[in-house]
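> Take a look and give me a structure for this.
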Amino acid sequence: MSARVFIDGAAGTTGLEIAQRLAGRGEFDLIALDEAQRKDDAARRDALNAADFAILCLPDDAAREAVAMLDETARTRIIDASSAHRTAAGWTYGFPELVGREQVAAARLVSSPGCYPTGFLALVAPLIRAGLLPADWPYTVNAVSGYSGGGKALIERYETGPAPGFRAYGYNLAHKHLPEMQAHAGLEHPVLFAPAVVPVYRGMIVEVPLHLGAMPCQPHADALRDALMAFYAEAPLVTVHPSGLRDELLLLPDARPSDGIELFVFADEGGWNARLVARLDNLGKGASGAAVQNLNLMAGLPETAGLVLP
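Sure, this is the predicted structure:
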C-alpha cells in the first residue's frame, strides 16, 4: 500500500524538485491541493492530518504553524525543509550520514539541513568527532551558491533583469544558518560566515580555510582527508576525492541536478595549511534531495531511491 505524502509549499522551488523526485514512484501517493486550496488553512490542515508523511517547504513561521495544525491523534510524520526546527528539542536533524540512518528512520519529526550547513558540517563535524580538529577553533566559512537558493524573488532578479556577476551578503554577520552550524558541529564559538551568490541556477561551493600549523594539535592535511574517506566509506551520496586531482573547481550554468556531495582537502606542500571544500547542488543534497533521502529512510526504503546519484 502506498504511503500518502503531502508537500506543503509544493509550488516553491524545493517543493517542485521534491515532486519531481517522487513522480512515478509507486511507494508514494501524493496529496495535491489545487491553486485555490494550497493557501487555504482548512484544506492544508486536512491534508496534513490525512498524510502519512508531510514535507514542509515553507518559510520558518509558516512551518511552525503547519506543525501546530496537526491534531493530537494525527500519526503524520514530518520532514521540515525550513530552518525552523534545525536546533529545536524533539526534532531529529536530518543528515543521515552524521546522525545515523537508524535515528532518521525511527523519527517522527525530522528537520532537513540547510544547504550551506550541509557543506560545512560534512567537512568539519567528522573531524571534530575524531579529535583531529578542535571544537574551540574560530572557524570561517566562505561559500558561493547558485541563485535558486534565494527563492522566487532572487530567481526573478537574476532571470528578468541585469544579473550581478557576484552578490555578497550577510554583512551584519548574522545568518539563520549559524546556530545550526555551531550546534551540529559541536563548536564552542559561532562560525564567521561569508556567503555569496553567483549567476548560475544551481550548485554551491562551501570552503573552510584552516591554518593547521597554528592549532594546538597540529593535524596534517593527509590525516584529515584519510579520516573523511573512512567516515564516508559506506555513504553512497558522499564522494571524498583523493589529493592532487585538480587546481580549480567550477560551478557550471548548465549543471544537471545532483543529490550527492563532493568533499576535497587541498593543502600546501607541507600539509600545514588546508582548504576543506564541499561542492554540492543547493537544490539537491542541499534541499530537495536531502528531504527525499530522509523520506526514503522513514518509509523503510533504500535511502537513494528516486535520487539523482553522483
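> Every contact and neighbour count from this point should use C-alpha atoms.
OK.
> Please work out how many residues are found near Asn172.
6 (other CA atoms under 10 Å).
> That one: which element?
Assigned by DSSP states H and E, Asn172 belongs to no helix or strand.
> ok, it - contacts?
Not one residue lies near Asn172 by CA atoms under 8 Å, 6 or more residues apart in numbering.
> From Val144, how far off is it?
Computed as CA to CA, to the nearest Å, the Asn172 to Val144 distance reads 17 Å.
> Same question for Ile205.
Distance from Ile205 to Val144, counting by CA to CA: 5 Å.
> Kindly report the same for Leu283.
Taking CA to CA, one finds Leu283 at 14 Å from Val144.
> of the two, who's got more company?
Leu283 (25 against 21).
> from memory the more buried one sits against Val292, does it?
No: with contact defined as CA atoms under 8 Å, Leu283 does not reach Val292; the gap is 11.6 Å.
> how far is stretch 241-253 from where the chain is centred?
On the basis of CA atoms, centre = their mean, to the nearest Å, stretch 241-253 sits 21 Å off its chain's mean C-alpha point.
> Pull out the buried positions in it.
Leu251 (16 or more other CA atoms under 10 Å).
> which outside residues touch it?
Counting by CA under 8 Å, 6+ apart, 199-205, 225, 262-266 sit against stretch 241-253.
> Could you also give me the structure for this second sequence? I'd like to compare it with the first:
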Amino acid sequence: MTAKVFIDGEAGTTGLQIRERLEARDDITLISVDAAERKSPEARAAAFAAADVGILCLPDAAAIEAVALAGDCRIIDASTAHRIADGWTYGMPELPGAQAAIAASDRVANVGCYATGSIALLRPLRDADALPADYVATLTGVSGYTGGGKALIAEYEAGTAPDHFLYATGQNHKHVPEIMEYGRLSQTPFFQPAVGNYAQGMIVQLHLSGAEVSAAQLAEIYAAFYANAPFVDVVDAPDRLSATALNGTNRMEISVLGNGADRITVSATLDNLGKGASGTAVQNLNLMIGAPETAGL
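Alright, predicted model coming up:
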C-alpha cells in the first residue's frame, strides 16, 4: 500500500526538491493540483482530502490558511508558522525522543535551515551540561541565496544583489525562537546570519567564548549525541570549510575548530535546501508513514 502525499506549494524551491526526492518512489503516490488551480481553496481542500500527508511549502500566513483547509490530513509544515506552537511536534529527528513523536504526530513543524545547524550545535552541549541554560550563545552563519525565497533568488539571477551581505542585523531573525526552545536556552543568543553569492549550502558556527569545555570533550559529546543519527557526522576540522560541500544531500557535518584551548568554535555544514528543508521534510515523512528513515535520501 502506498502513502498519498500532497505538496501544497510544490512549485517553490523547497517544494520542487521534495517532489524530486519522492516522485521515483514506489511507496508514495503524489497528488497534485492543476497549475491553474494551485491557489484555489476548493482544489487544494480536495487534494488534502485525498492525501494521507500534506507537506506545506508556503509562506507563514498561507501555511496557517492551508492547515484550516487540510481537515484530518496529517501535515508537515515547512514554514515558520508552527515551530513553537502548541499541538505541533518539532520536526528535527535527531533530538531525543523526536523520532517516536514525529511518527505518532498529525502535525509536524519542519525545522528551519539556520535552526537545524544552530540546534545541532547547542542541544548536545546543553543536554550534557557543558553549557548552562543562561549561557548567552554567539552564533554566526552564511547561507546560499535560495534561503531568501523568490524575491532574493530573482535579485541574484538578475545580477543586482551583492556577493555577500549580512541581514537581520537587528538581532531579530525569525529562527531565534525555535533555536532557544529546542537548543534549551533561557537567554536570547546573538545570531548574525549572512547570504553568499551561491545558490545552496550553509555553514553555522557557535563561538564558545568563556565555555569551560575542551575541544576533546566537545568532540566526545557530539559523537555520543549523534551516534545513531544516520545523516549527521562528526568530522575532523579541515583547513577550509566549504558551505557547498554537502549540496544535494540530507547530510550534516559537525567539526570542532580553533586552537583546542581557549578559542574554540564548532561548525555545522549542510545544504540549506536539503538537510535544512526538503531533506528533513522527507525524513519526517518517512517516520510518519512507517518507511525506512533513510528512504529516498
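> TM between them?
With the length set by TM-score structural alignment, normalised by the length of the second structure, the two chains reach a TM-score of 0.96; 296 aligned residues with a CA RMSD of 1.4 Å.
> I'd like the contacts of stretch 241-253 of the first structure written out as JSON lines, with secondary structure, neighbour count and distance to Leu154 of the first structure added.
Shown next, in JSON lines, are those (DSSP: H, G, I helix; E, B strand; the rest coil; neighbours: other CA atoms under 10 Å; distance: CA to CA, whole Å):
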{"residue": "Pro199", "secondary structure": "coil", "neighbour count": "20", "distance to Leu154 of the first structure": "11"}
{"residue": "Val200", "secondary structure": "coil", "neighbour count": "18", "distance to Leu154 of the first structure": "12"}
{"residue": "Tyr201", "secondary structure": "coil", "neighbour count": "23", "distance to Leu154 of the first structure": "11"}
{"residue": "Arg202", "secondary structure": "coil", "neighbour count": "24", "distance to Leu154 of the first structure": "13"}
{"residue": "Gly203", "secondary structure": "coil", "neighbour count": "29", "distance to Leu154 of the first structure": "15"}
{"residue": "Met204", "secondary structure": "strand", "neighbour count": "29", "distance to Leu154 of the first structure": "16"}
{"residue": "Ile205", "secondary structure": "strand", "neighbour count": "24", "distance to Leu154 of the first structure": "19"}
{"residue": "Arg225", "secondary structure": "helix", "neighbour count": "22", "distance to Leu154 of the first structure": "36"}
{"residue": "Glu262", "secondary structure": "strand", "neighbour count": "19", "distance to Leu154 of the first structure": "26"}
{"residue": "Leu263", "secondary structure": "strand", "neighbour count": "24", "distance to Leu154 of the first structure": "27"}
{"residue": "Phe264", "secondary structure": "strand", "neighbour count": "22", "distance to Leu154 of the first structure": "29"}
{"residue": "Val265", "secondary structure": "strand", "neighbour count": "25", "distance to Leu154 of the first structure": "31"}
{"residue": "Phe266", "secondary structure": "strand", "neighbour count": "23", "distance to Leu154 of the first structure": "32"}
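> Using TSV, lay out those residues together with distance to Pro138 of the first structure.
Below are those laid out as TSV (distance: CA to CA, whole Å):
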residue	distance to Pro138 of the first structure
Pro199	30
Val200	30
Tyr201	31
Arg202	29
Gly203	26
Met204	23
Ile205	20
Arg225	21
Glu262	24
Leu263	21
Phe264	21
Val265	19
Phe266	19
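> And the furthest pair within these?
The span of the contacts of stretch 241-253 of the first structure, defined through CA to CA, is set by Pro199 and Arg225 at 30.6 Å.
> What separation do you get for the aligned partner of Leu224 of the first structure in the second structure and Ala224 of the second structure?
Aligned counterpart of Leu224 of the first structure in the second structure: Leu218 (TM-score structural alignment). Leu218 of the second structure sits 10 Å away from Ala224 of the second structure when distances are taken as CA to CA.
> now do Leu16 of the second structure
Counting by CA to CA, the gap from Leu16 of the second structure to Ala224 of the second structure is 34 Å.
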